[in-house]
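Asker: No letters, just coordinates:
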């Protein structure tokens, strides 16, 4: 297998990111930035971070200096105050559907999680829901326990997303057909017990015999069910959302498409204001004309996701998705067995670059799709027991998840998560 980069350099990056996240948050300020978040764009923007949360924000040097004095900070202290020099300041990106990077999947154990998270963190994804692939039930339960344990020491891990095993055989995509199951109540209980509260979402085909009852069961347990990898039509999808499903898994992919006499599940999600709609903005899973159309379907409810797998950040070559062999060519991952698309090699950094520079999406709307909207999917835009403080905006009281980005290329240059400097 080809290596993503020099192994020693990658190991140093993993150690740096992991160590920072396990440490204490710092105190710092950023001035002279161009703020872009879901609330809009502001120039000459500044913020002050204390204890992992944003303490104060504003515009203009005079107000910054006055606020510093109130907080007992020296506004001229170069060790605490960072001059952004007009660069773009955004909230950290939140990926609610990703399987890994840097040769590792989130199913592969604690060290694999550290490595795969670092591959996304240095590109601006400050928080991530770790997606676990379809596997035998015992393996899924073991992987959930690992994610739950990791959450105790890492604020960047928001929990787990189960993409399987409750998927339609006809829409399985790159999932192992031998491991697909009907979501009988006992199986749901088994997953919930193993997870100990760490499951954030689970993708379910609602047309399965126990699909709708499982959606209710998961929703009652505080999990957000997602409709996806499904052969459902419009009416079944409606029933799923009314039963408690709150997400559509990667719209357009692994589901019935739009048809004027068979509308399929997409209109059911679009017309329901309770539903957050995932979209893979890589130009491959969904072609650009449909990406732009899909982004406009449900304003403020589209969340960019990566659906990234182990080859993310790596050269073309042979990789694994669960137990299945994957070949990556020109950055596109397909199963060796049947050529099915096997996730992506996308980063949210690239999704934002594509949205702003290629698709012409307004920067504030693009940033919203990678920050506030995915946070809203789980109520993380409000104070909550998982993150403590809300996520998704550059505003007082929100987590100090912050990116400094080049204004021309939208390449991420500096990264903080919960007030901890990752890059």
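Answerer: Okay, I see it. Everything quoted here is computed from the prediction, not taken from an experiment. Residues are numbered from 1 along each chain as shown.

Asker: Could you use CA atoms for every contact and neighbour count after this?
Answerer: OK.

Asker: Which parts of the stretch 251-400 of the chain are strands?
Answerer: Ranges of strands in the stretch 251-400 of the chain, per DSSP state E, counting those that start in this stretch, are 276-280, 302-305, 317-321, 324-329, 332-335.

Asker: Name the surrounding residues that touch the longest one.
Answerer: Pointing back at strand 324-329 there. With contacts defined as C-alpha atoms under 8 Å, 6 or more residues apart in numbering, strand 324-329 is touched by 174, 176, 311, 316-320, 333-337, 342.

Asker: and the angle for that strand with strand 317-321?
Answerer: Angle between the axes of strand 324-329 and strand 317-321 is 140 degrees (criterion: axes from the mean of the first three to the mean of the last three C-alpha atoms, to 10 degrees).

Asker: Give me the secondary structure label for the residue sitting nearest the centre point of the chain.
Answerer: Most central in the chain under C-alpha atoms, centre = their mean is residue 95, positioned 0.8 Å from the mean C-alpha point. Three-state assignment for residue 95 (DSSP: H, G, I helix; E, B strand; the rest coil): strand.

Asker: and what of residue 47?
Answerer: Residue 47 ends up strand, using three-state DSSP.

Asker: Relative to residue 38, how far out is it?
Answerer: As judged by C-alpha to C-alpha, to the nearest Å, residue 47 and residue 38 stand 16 Å apart.

Asker: ok, those two, which is more surrounded?
Answerer: residue 47 (25 against 22; other C-alpha atoms under 10 Å).

Asker: give the contact list for the residue nearest to residue 412 when sequence neighbours are not counted.
Answerer: Nearest residue to residue 412, sequence neighbours excluded (C-alpha to C-alpha, 6 or more residues apart in numbering): residue 405, at 4.4 Å. Counting by C-alpha under 8 Å, 6+ apart, residue 405 touches 87-90, 411-414.

Asker: Buried ones in stretch 360-377, by neighbour count?
Answerer: Residues of stretch 360-377 classed as buried: 361, 363-377 (neighbour count, 16 or more other C-alpha atoms under 10 Å).

Asker: do the same with stretch 39-57
Answerer: Those would be 42-57, for stretch 39-57 by 16+ other C-alpha under 10 Å.

Asker: Included below, for side-by-side comparison, is a second structure:
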């Protein structure tokens, strides 16, 4: 039995006490006024991550994927989707085959295809050479090849065939996300009606809000979709992060990193989806047009930034762990409660990382 003491953030409130771990499971949470000032939160669940620690998910290399997952695990992300960027179908298929054993092993929780069925007008750091309209045959083959490994795909709902693609994903139990889109408000709602349930990094890669045409941002906030928010204070101003999170609520908001391989690495030259990227003072930008190209964020920093933006700690924890776990259908994790898997992160009183436990085993 392992005992961890501090301020324990549970679904029903913050308990000052100790948390007992028996094997891989949380055995008990017991109040204790002398438990100390550490903050204990559930392991982070990141649904949108392209790499980190010098390793990338985007090339479909399983060893690189293992390295990226390990880097983010050391920062508290105990559950991660491997996000790819727009690429030829051959790479999408080979990556699915390569990552499937890592999903079976539990290194990855699944695969997220961010593209290639995206808007050229709102491509952001996506490689325009690979963008195309949705192809139902490709999507069906990827789902079949993955045997459950494909968990999310981002689609622009205004494209020809997009609503059919979203319906295929929904019917297969794959999260359909709306992103990199120039859709109108009505087209966005049509995508949600067809089955889309996630907004890929809300605001970023989307038509801006206008009072006569609200566009996808307001369309998504006013729908049932859960919105991704990149809490690096670069993609979103802290005030906008807080506004969106309060508008959707913690049950419909999730923190993501959108991290690339440069995360945790020195400034310099990198690559994303076949495009040159330069990282300067934490900010990654394409060399061709200075578009923001992913982030250098980790989930522990995202949580701290969300709280600094004015969100209550319990809400930020729900957004970084509970809500994304629920979205993935992972009922065994995402919260601190007896009987759940012992995935947890120990932070100091300033919410800086002190330790990580995954499945009852100490990582750091």
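Answerer: Happy to help now that I have it. Remember, predicted model here, so these are calculated numbers, not experimental data.

Asker: Got a TM-score for the pair?
Answerer: Once superposed, chain against chain, the TM-score is 0.95 (TM-score structural alignment, normalised by the length of the second structure); 362 aligned residues with a C-alpha RMSD of 1.6 Å.

Asker: hmm, back to that, and among the strands of the stretch 251-400 of the first structure, the most buried is which?
Answerer: Stretch with highest mean neighbour count among the strands of the stretch 251-400 of the first structure: strand 302-305 (a mean of 30; mean count of other C-alpha atoms under 10 Å).

Asker: For residue 356 of the first structure, grab the count of nearby residues.
Answerer: Quick note: residue 356 of the first structure (other C-alpha under 10 Å) scores 19 neighbours.

Asker: To which residue of the second structure is residue 295 of the first structure aligned?
Answerer: With TM-score structural alignment defining the correspondence, residue 295 of the first structure maps onto residue 245 in the second structure.

Asker: In contact with that match, which residues?
Answerer: Residue 245 of the second structure sits next to residue 253 when contact means C-alpha under 8 Å, 6+ apart.

Asker: Could you measure from it over to residue 239 of the second structure?
Answerer: Distance from residue 245 of the second structure to residue 239 of the second structure, counting by C-alpha to C-alpha: 10 Å.

Asker: If we ignore the residues flanking it in sequence, what's nearest the corresponding residue of the first structure for residue 323 of the second structure?
Answerer: When the first structure is aligned by TM-score structural alignment, residue 323 of the second structure is paired with residue 373. Among residues not flanking residue 373 of the first structure along the chain, residue 303 sits closest, at 5.6 Å (C-alpha to C-alpha, 6+ apart).

Asker: residues in contact with that neighbour?
Answerer: Applying C-alpha under 8 Å, 6+ apart, one finds that residue 303 of the first structure lies in contact with 276-279, 368-370, 373-374.

Asker: Can you give me the neighbour number for residue 195 of the second structure?
Answerer: There are 23 residues near residue 195 of the second structure, going by other C-alpha under 10 Å.

Asker: That one reaches residue 167, doesn't it?
Answerer: Yes - using C-alpha atoms under 8 Å, residue 195 of the second structure makes contact with residue 167 at a distance of 5.7 Å.

Asker: The residue nearest to residue 412 of the first structure pairs with which position in the second structure?
Answerer: By TM-score structural alignment, residue 405 of the first structure lines up with residue 347.

Asker: Next one: its match from residue 313 of the second structure, what distance?
Answerer: Distance from residue 347 of the second structure to residue 313 of the second structure, by C-alpha to C-alpha: 12 Å.

Asker: Counterpart of residue 216 of the second structure over in the first structure?
Answerer: Residue 216 of the second structure maps onto residue 265 in the first structure, by TM-score structural alignment.

Asker: What sits closest to that match if chain neighbours are left out?
Answerer: residue 234 (4.5 Å).

Asker: contacting residues around the one you found?
Answerer: Taking C-alpha under 8 Å, 6+ apart, one finds 262-268 in contact with residue 234 of the first structure.

Asker: Just tell me what it corresponds to in the second structure.
Answerer: By TM-score structural alignment, residue 234 of the first structure lines up with residue 185.

Asker: Would you mind measuring from its match to residue 206 of the second structure?
Answerer: 11 Å.

Asker: what does the one helix or strand residue 81 of the second structure maps to correspond to over in the first structure?
Answerer: Here residue 81 of the second structure, judged by DSSP states H and E, is contained in strand 77-84. Using TM-score structural alignment, strand 77-84 of the second structure corresponds to residues 125-132 of the first structure.

Asker: Just give me the mean distance for the matching stretch relative to the second structure.
Answerer: Following superposition, stretch 125-132 of the first structure is found to deviate from the second structure by 0.8 Å on average (mean C-alpha distance after the TM-score superposition for the first structure).

Asker: which residue ranges form the helices in the first structure?
Answerer: Using DSSP state H, the helices assigned to the first structure run over residues 7-22, 61-70, 110-121, 137-151, 185-195, 211-220, 234-243, 265-270, 288-297, 348-353, 363-370, 372-376.

Asker: so who does whatever residue of the second structure lines up with residue 331 of the first structure touch?
Answerer: Counting by TM-score structural alignment, residue 331 of the first structure lines up with residue 282 in the second structure. Shown in contact with residue 282 of the second structure (C-alpha under 8 Å, 6+ apart): 267, 295-296.
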